[in-house]
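In: Model the structure of this input:
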Amino acid sequence: MARLDITETRITTDGFAASYVHTQVCNGVIIATQSGDRRIDHAARGALEDLYPDRGNTMFNVDPLGKVGGSTDWTTQQVPAACFPQHPGRAKPCSAASSEQSQPEPPMSYRITGLSHALFAPLFGKSDAELAMLGVERVIADAPSCYPDRITMRDADAGETLLLLNHQHQPANSPYQSSHAIYVIEGATDTYDAVDEIPPVMAHRLLSLRGFNTADKIEDGRVVPGAEADATIRDMLRNNKIRYIHAHNAGHGCYSGLITRA
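Out: This next block holds a predicted model:
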């Protein structure tokens, strides 16, 4: 096989077209061909150095190949990780890009809130007869972990007084408009509001999580033990179509709390 002399004078034939089409990005180096115009080659080298600041830059005179009708191609064993632009015209070093890509996606943060005590304050202190006329019952908790309060989002202690009433937890003008019976501790004032925490009232119950979209229609629904709800909530909220989640007790179906992105 004849050996080409790469020191040969640059070709000036009008029909010869040199380019940077076969520029090869390798680990640690950029291999490119020269165009034949020193000014343009200098600009091209500078552009490659800006794009790949962590790599060396080698440009070859391949005119002899073009003279005999040939071209260049490259084969490498290692392929560098993709580089993503920091701003137009410049890329991050691949080592930095690879490091960032390997980092896990941050978990979706969420907020759980109870019902405002202001919704029920007018009922507090009314007589049993007055409450009965409104369809509300006063009850005394006779055992722990049996009477879930929807304001403080804890179970009432034995002996505490609660009101059992019908509450419209989904007032939206959609087919999913809904209300159901709930308990609230009479006189409760501290509305539960916490980020990335499962409240006590949910933690030991089987939950039905209903994810609603912007049209207030159910986009996704899951049934999950309260102890496993954290991961399920985060997973549901990764769906951009879900705007908020209503948590219900899966057994009795009563509303438990509102879940939104934090």
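
In: switch to C-alpha atoms for all contacts and neighbour counts from now on
Out: Will do.

In: Confirm Arg164 sits in a helix?
Out: If you look again at residue 164, you'll see it is Leu, not Arg. No: judged by DSSP: H, G, I helix; E, B strand; the rest coil, Leu164 forms no part of a helix; its state is strand.

In: What about the residue lying closest to it once chain neighbours are set aside, how many residues nearby?
Out: Take Leu164 and drop its neighbours on the chain: the residue closest to it by Cα to Cα, 6 or more residues apart in numbering is Tyr183, 4.7 Å away. Neighbourhood size, Tyr183 [other Cα atoms under 10 Å]: 25.

In: Show me the helices in the stretch 1-150 of the chain, by range?
Out: Taking DSSP state H, counting those that start in this stretch to define them, one finds helices in the stretch 1-150 of the chain at 38-51, 63-67, 94-101, 128-133.

In: Any buried residues in the last one, and which?
Out: This means helix 128-133. The neighbour-count check on helix 128-133 (16 or more other Cα atoms under 10 Å) flags Leu131 as buried.

In: Other residues contacting it?
Out: For helix 128-133, contacts defined as Cα atoms under 8 Å, 6 or more residues apart in numbering pick out 123, 137-138.

In: let's go with 10 Å and repeat that
Out: 123-126, 134-139, 163-165 (Cα atoms under 10 Å, 6 or more residues apart in numbering).

In: ok, back up a step: return the most buried member of the helices of the stretch 1-150 of the chain.
Out: Sort these by mean neighbour count, taking mean count of other Cα atoms under 10 Å, and helix 63-67 sits at the top with a mean of 17.

In: Which strands and helices lie in contact with that one?
Out: Taking 3 or more Cα pairs under 10 Å, 6 or more residues apart in numbering; DSSP states H and E as contact, there are no helices or strands that helix 63-67 lies on.

In: For the comparison step, fold the sequence that follows:
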Amino acid sequence: MFRIHALSAAQFQPLFDLSDDALAARDIRRVTADEANSFPCRVSLRDAEPGERLLLLAYEHHAVATPYRASGPIFVRQDAAEARPAIAEVPDQLRRRLLSVRAYGEGMMRIADVVEGHAVETLVAKFFARPDVDTLHVHFARYGCYACRITRAS
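Out: Sure, this is the predicted structure:
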């Protein structure tokens, strides 16, 4: 069994109160979704609807003292409620995309593969069958952006 984890809304909400200039000074951009299924929020784990406002910012998703330390761009919807998927629940945002799943143990990448979102459970089970894997990171394969983290669940 596994659980998918969204990012915490609290760490991003204060940023929405900043001016565009203050955001730019932090390398953050305010954007408006202009197309359905194109702006995946990492807090709500759902795509923004056209017209919704988001922030586009760099996020350090793998803050470890190894060569695999990593960050990348993410979208966060304004006023997004933090998703809390049930055990083994895969949000539609992931089901509809080609995913890159990276398996880590002690901060080091142990194995990785690409899978269509509708079949992600099979790859998750394969990776968690390895004793040297403690967490998975999911990325949207086409753009390479971090999507979410997956841990074992009992």
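
In: re earlier: to Asp235 of structure 1, which of the helices of the stretch 1-150 of structure 1 lies closest?
Out: Nearest to Asp235 of structure 1, of all the helices of the stretch 1-150 of structure 1, is helix 94-101, at 20.3 Å by Cα to Cα.

In: Name the nearest residue to the alignment partner in structure 1 of Ile28 of structure 2, ignoring sequence neighbours.
Out: Aligned counterpart of Ile28 of structure 2 in structure 1: Val136 (TM-score structural alignment). Nearest residue to Val136 of structure 1 in three dimensions, chain neighbours excluded: Leu165, at 4.8 Å (Cα to Cα, 6+ apart).

In: Surely Met59 of structure 1 touches Arg38?
Out: No: counting by Cα atoms under 10 Å, Met59 of structure 1 does not reach Arg38; the two are 11.3 Å apart.

In: about what we covered before: now list the buried members of the contacts of helix 128-133 of structure 1.
Out: Buried by 16+ other Cα under 10 Å: 123-124, 136-139, 163-165, out of the contacts of helix 128-133 of structure 1.

In: Quick check: of the residues you listed, which lies closest to Asp157 of structure 1?
Out: Closest approach to Asp157 of structure 1 among these (Cα to Cα): Val139, at 12.3 Å.

In: Tell me who's in contact with the closest one.
Out: Val139 of structure 1 sits next to 128, 147, 159-164, 183, 185-186 when contact means Cα under 10 Å, 6+ apart.

In: Can you give me the distance of it to Thr189 of structure 1?
Out: Applying Cα to Cα, to the nearest Å, the value for Val139 of structure 1 to Thr189 of structure 1 is 18 Å.

In: do the same with Asn240 of structure 1
Out: From Asn240 of structure 1 to Thr189 of structure 1 the distance is 33 Å (Cα to Cα).

In: if you count what's nearby, which of those two comes out ahead?
Out: Thr189 (14 against 8).

In: Aligned counterpart of that one in structure 2, please.
Out: So, by TM-score structural alignment, Thr189 of structure 1 is matched to Ala81.

In: For its match, list the residues it contacts.
Out: 8-10, 43-45.

In: Which of those residues remain contacts when I look at structure 1?
Out: Here is what carries over to structure 1 from the contacts of Ala81 of structure 2, by both residues aligned by TM-score structural alignment, their matches' Cα atoms under 10 Å: 8-10, 43-44.

In: can you count the residues close to Ile151 of structure 1?
Out: 26.

In: now for it: what does it line up with in structure 2?
Out: Residue pairing (TM-score structural alignment): Ile151 of structure 1 is matched to Val43 of structure 2.

In: tell me, what's touching Met59 and Arg38 of structure 1 both at once?
Out: Contact criterion Cα under 10 Å, 6+ apart; residues shared by Met59 of structure 1 and Arg38: Ala44.

In: so which strand or helix has the nearest residue in space to Ser179 of structure 1 that is not next to it in sequence?
Out: Of all residues not flanking Ser179 of structure 1 in the chain, Gln168 sits nearest, at 3.8 Å (Cα to Cα, 6+ apart). Assessed by DSSP states H and E, Gln168 of structure 1 sits inside strand 161-170.

In: so that strand matches what in structure 2?
Out: Using TM-score structural alignment, strand 161-170 of structure 1 pairs with 53-62 in structure 2.

In: Cool, thanks, signing off.
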